[in-house]
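Novice: predicted model, plus sequence, below.
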Amino acid sequence: MKTEAILKAACSFFKSEEAYDKLFQQFRKKYESLGRIGGTVPVRLFSAHELEVIARFYGTTKQALVKKGVIHVVQFEKQLQETKFAAIGLKQLLDNYFDEEIISKKQRKEIEQQQLRSLLQELERSYPSLKDWFRYIQSVTKEKRWITRIVEKDFTYFHYLIKQVAKAREQLPSTPERLPMFSQRITADPHAFDIHTDLGKLLLEVLTFYHPTWPNNEVPQTTESINELLRMYGIYRDDLLNFVTCSGLQAQTKEGMLHPVWQAAVEMNSVQNVPLRDLLSIDRMFPASGKHVWVVENSGVCSALLDVLPSTPIISTNGQFKLAAWIVFDLLAKEDCIIHYASDFDPEGVGMAERLLHRYAPQLRLWQMDVAAYHKSNPVKPIDKERLKKLERMEHTTLLPLVKEMKRMKKAGYQEALVKDMIQDIKNK
């Protein structure tokens, strides 16, 4: 009998009993794991009836199989050679039984990686502006697994994404452009590059990779860092609701003249909520007098300070830093101003202080943010375990004594308790 006929007869025989199907499924898993015929299958996976069927194949009893505890895959192949199907091997039988070539997980992974390389090389030829990025994601497949999953699942869809991202990189704005307008210009859909979409996330990947100074090629995850990256390419997500509160600051336009609105605000001791839109036309920023600028996190504290000292050059970030605040800080740093920063004594506030210290040292001064000020704030609100973990990531030496004490007390303190001391600090300058 020819091999083909033997295989057909063997498959027919073993498919006649569900017990063999269950056994062969286990054999398949073993081969995929080991890459060879080998290993054992526990008898506890089978019912009493199924064990009786398998035992008959071995010419033994169900009780003998149960006593053994396992079924040896190699032993099954040897037993196969004692039957009328002796001309075929177990691997050959399994391939025909499942109607496909069974390969190991390692082989499958190698094949998938080769297919991925071929697909990316095809795109590399079509979109040379992304050539280096294509090669990069191949070298860090694990970290970029979400990208390769799209390639493997739907190459046509991934091709579409790449076409749009390549066009975006080739047609980056030459003057500031809002993200919806940029998206409309590139894709005809104002929401195509929204950051929660595959296309938006892929754009961030590419912009991060090609930016010459972005730290460690790490794709931004926070709203603050995403806005910062986009800004570096002249793209702005929101230029009206993204604002910072200022008072006592002068601004100079790109034409070299004092901005009349800022000038009037200084003359009237008026507070401005300045949107990102208006900051884009500013070339310089500096205190109306002196070199010191005071920065607080809380708008209530800012207002209390201005009640007593209305001409103070002061900024309120109103919580976490928005892009508007970063632009103001950058402009002040360019003028070599001394920036005094105060925040609440909680993990988020200390984290904000650390980011400023890393970015603006030596111009940044912590203001009422030492251990003594922490105790004076009368910290009473407990900080839960999850938030305390944020303190573990703090590494700036200036903050370490405060961080150590906050971890010990596990309580948060707030700026409002320190307003009198803050007023005296401003007067002393």
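Specialist: Good, I have the coordinates.
Novice: from here on, contacts and neighbour counts on C-alpha atoms
Specialist: Fine.
Novice: what are the buried residues along the helix or strand hosting Asp425?
Specialist: Using DSSP states H and E, Asp425 sits within helix 419-428. By neighbour count with 16 or more other C-alpha atoms under 10 Å, helix 419-428 contains the buried residues 419, 422-423, 426.
Novice: repeat that for stretch 282-295.
Specialist: The neighbour-count check on stretch 282-295 (16+ other C-alpha under 10 Å) flags 282, 284-288, 292-295 as buried.
Novice: stretch 77-89 now?
Specialist: Applying 16+ other C-alpha under 10 Å to stretch 77-89 flags 77, 80, 85, 88 as buried.
Novice: do stretch 232-242 as well
Specialist: Buried residues in stretch 232-242 (16+ other C-alpha under 10 Å): 233-239, 242.
Novice: confirm that Leu391 sits in a strand.
Specialist: No - counting by DSSP: H, G, I helix; E, B strand; the rest coil, one finds Leu391 to be helix, located in no strand.
Novice: who's in contact with it?
Specialist: Counting by C-alpha atoms under 8 Å, 6 or more residues apart in numbering, Leu391 makes contact with 347, 351, 403, 407.
Novice: do that again at 6 Å, thanks
Specialist: Shown in contact with Leu391 (C-alpha atoms under 6 Å, 6 or more residues apart in numbering): Pro347.
Novice: mind checking how far it is from Val296?
Specialist: Distance from Leu391 to Val296, counting by C-alpha to C-alpha, to the nearest Å: 20 Å.
Novice: do the same with Lys131
Specialist: Separation of Lys131 from Val296 (C-alpha to C-alpha) stands at 45 Å.
Novice: of those two, which one has the most company?
Specialist: Legend: neighbour count by other C-alpha atoms under 10 Å for Lys131 and Val296, higher for Val296 (22 against 15).
Novice: pretty sure that one contacts Ala342?
Specialist: Yes - counting by C-alpha atoms under 6 Å, Ala342 is a contact partner of Val296 at 5.1 Å.
Novice: comparison target, given below:
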Amino acid sequence: MNESEQEELEKIKKECLAYFGQSPVWKKVLRGFREKYSSYGRFGGKVVLKNLKSQDIEELEGFFGKSFHGQKSVTVSAEKFRQALEVSRYKNMTPEWLLENFFEEPLLGKQEQKLLRQQEKERIWENFRKSYEGMPIETVEESLKNIVKDSENREVTEWERLLRLGAEMYNHLPYRQSEKLYLAVFAAMLTGNPHAFDNGTADGNFLYQIIQMDMESRSIKIEASEIFPAYKRQKSYLMAGIMLDDISNYAMLYQVQAVKKDGSIHQGMAGFAREQHIVQVPLAVISEWELLRCSQDEIYIVENPSVFAVLCGKEKEKNTRRAYMCMNGQPRLAGLMVLELLAKSGTKVYYAGDLDPEGILIAQKLSRYYKGEFHYWHMETEDYEKCKSEEVISPKRMKILERITDDRLKPVVERIKAYGTAGYQEMLMEETK
């Protein structure tokens, strides 16, 4: 082929691509045949075109030299398409050439695609292993590979992204540097986006898998709690050095002594006890303690911060050393960890909560959770008589009382059902002594 003929051929090629690119109907036809090629490994099969417009019909009629008048659906076979192309101005262009150049990518059958995909994954995996040689992830890289399971509809680039993200998560878990970071700070550090690992997001769920993988490698096991379902997740993050923003990250204590993991007394807590001051302790500090001790091996826990403040004030006036804690409503991780540390020293717990459906359910949950001696405090029927309010409990809230199975609470539950109103701790200020 001389230079002139080559130039003419190149001109026809451009015209061919321009022709099939001028109408949306050809894109549908060619996309259909490309999908068929992927399945069969050859140019074959049929493409069904539906909901055709009059302009689409005209395009098809012009190319195939056949009337499709009045049809809303047309079936185009590979054989008919090849024949029409061979008698057109573009007879030197094969259907295979057209598909490759129209979509600007090579034609591959499924087996060829799988082979190339596997080869690409092997290349990525080898590069990944070299990149993280000598780092913490190296010891669990096969476990990471199992977590980042591949699927045909996942792009290889996404598979590689997850491998590398998982490695970065694992290598930089804050506990490795004896640090504790909020989840948003950790996310921003790795990705630049503080919300990248939020609960419910794909990468957030992935981080939890990485944390579980790390804990397994350290032989750390946290039992799931039926009483407080979120506990396992929250505690797992904390063991990795990550604090979640969606939980209360402190506990309010009075006259409580803390023993650190090295066996020494926490001087800060000792100082607050000497000064007879309330102390609000961050979760990060609580996680460094081994156990908690209280005078006479007992502590009085209340639900309401106002009641807590008044009780602690009375203790200071009397110059006595009774220990108190404020649970501050629904138990959070900080409060639950304090209970675990109190149980280690054999501390008896006396708990007082609001005498309404939610308050009584919290009390029952804490009683079941505590691994030691637990008593209800000012949660008897006579207490309810003194503190009942005019607030009527809705039928929906009353149904919560059906979940109360502790015999110690049943008498007050029956009294609440009879009156249908709530009782609050604040109205027992003079009684809680």
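Specialist: Now that the structure is in, tell me what you want to look at. The model shown is predicted, which means the values in this text are computed figures rather than measured ones.
Novice: for the stretch 1-150 of structure 1, which segments count as strands?
Specialist: Remark: strands assigned in the stretch 1-150 of structure 1 by DSSP state E, counting those that start in this stretch are 40-42, 70-72.
Novice: for Leu172 of structure 1, helix, strand, or coil?
Specialist: Going by three-state DSSP: Leu172 of structure 1 is coil.
Novice: residue in structure 1 matching Glu58 of structure 2?
Specialist: Counting by TM-score structural alignment, Glu58 of structure 2 lines up with Glu52 in structure 1.
Novice: contacts only, for that match.
Specialist: Lys62.
Novice: element containing the equivalent of Val307 of structure 2 over in structure 1, please.
Specialist: Superposed on structure 1 with TM-score structural alignment, Val307 of structure 2 falls opposite Val301. Using DSSP H and E, Val301 of structure 1 falls within helix 299-308.
Novice: ok, and what's touching that helix?
Specialist: Contacts for helix 299-308 of structure 1 (C-alpha under 6 Å, 6+ apart): 316, 318.
Novice: next: stretch 187-206 of structure 1.
Specialist: Applying C-alpha under 6 Å, 6+ apart, the external contacts of stretch 187-206 of structure 1 come out as 161, 165, 180, 183-184, 219.
Novice: identify the farthest-apart pair in those.
Specialist: Using C-alpha to C-alpha, the contacts of stretch 187-206 of structure 1 span at most 23.5 Å, a distance reached by Gln184 and Val219.
Novice: these two: who's more crowded?
Specialist: Using other C-alpha under 10 Å as the criterion, Gln184 of structure 1 and Val219 rank with Val219 on top: 19 against 14.
Novice: state the number of residues packed around the residue nearest to Val392 of structure 2 when sequence neighbours are not counted.
Specialist: Setting aside the residues directly before and after it, Val392 of structure 2 is nearest to Thr421 in space (C-alpha to C-alpha, 6 or more residues apart in numbering), at 4.5 Å. Thr421 of structure 2 is flanked by 20 other residues according to other C-alpha under 10 Å.
Novice: same thing with Lys28 of structure 2?
Specialist: Residues near Lys28 of structure 2, counting by other C-alpha under 10 Å: 14.
Novice: also the one 10 residues further on?
Specialist: A count of neighbours around Ser38 of structure 2, defined by other C-alpha under 10 Å, yields 17.
Novice: give the contact list for it.
Specialist: Ser38 of structure 2 neighbours (C-alpha under 6 Å, 6+ apart): 108-110.
Novice: residues in contact with Val350 of structure 1?
Specialist: With C-alpha under 6 Å, 6+ apart, Val350 of structure 1 has no contacts at all.
Novice: so which strand or helix has it?
Specialist: Applying DSSP H and E, one finds Val350 of structure 1 within helix 347-360.
Novice: roughly how far does Gln363 of structure 1 sit from Phe329 of structure 1?
Specialist: Applying C-alpha to C-alpha to Gln363 of structure 1 and Phe329 of structure 1 gives a distance of 11 Å.
Novice: of those two, who's got more company?
Specialist: Neighbours of Gln363 of structure 1 and Phe329, each counted by other C-alpha under 10 Å, are more numerous for Phe329; the result is 21 against 16.
Novice: show me what the more buried one aligns to in structure 2.
Specialist: Under the alignment (TM-score structural alignment), Phe329 of structure 1 maps onto Leu339 of structure 2.
Novice: right, and the secondary structure at that match would be what?
Specialist: When classified by three-state DSSP, Leu339 of structure 2 comes out as helix.
Novice: need the nearest residue in space to it, chain neighbours excluded.
Specialist: Nearest non-adjacent residue to Leu339 of structure 2 (C-alpha to C-alpha, 6+ apart): Tyr370, at 6.5 Å.
Novice: tally of neighbours for the one you found?
Specialist: Counted with other C-alpha under 10 Å, the neighbours of Tyr370 of structure 2 add up to 16.
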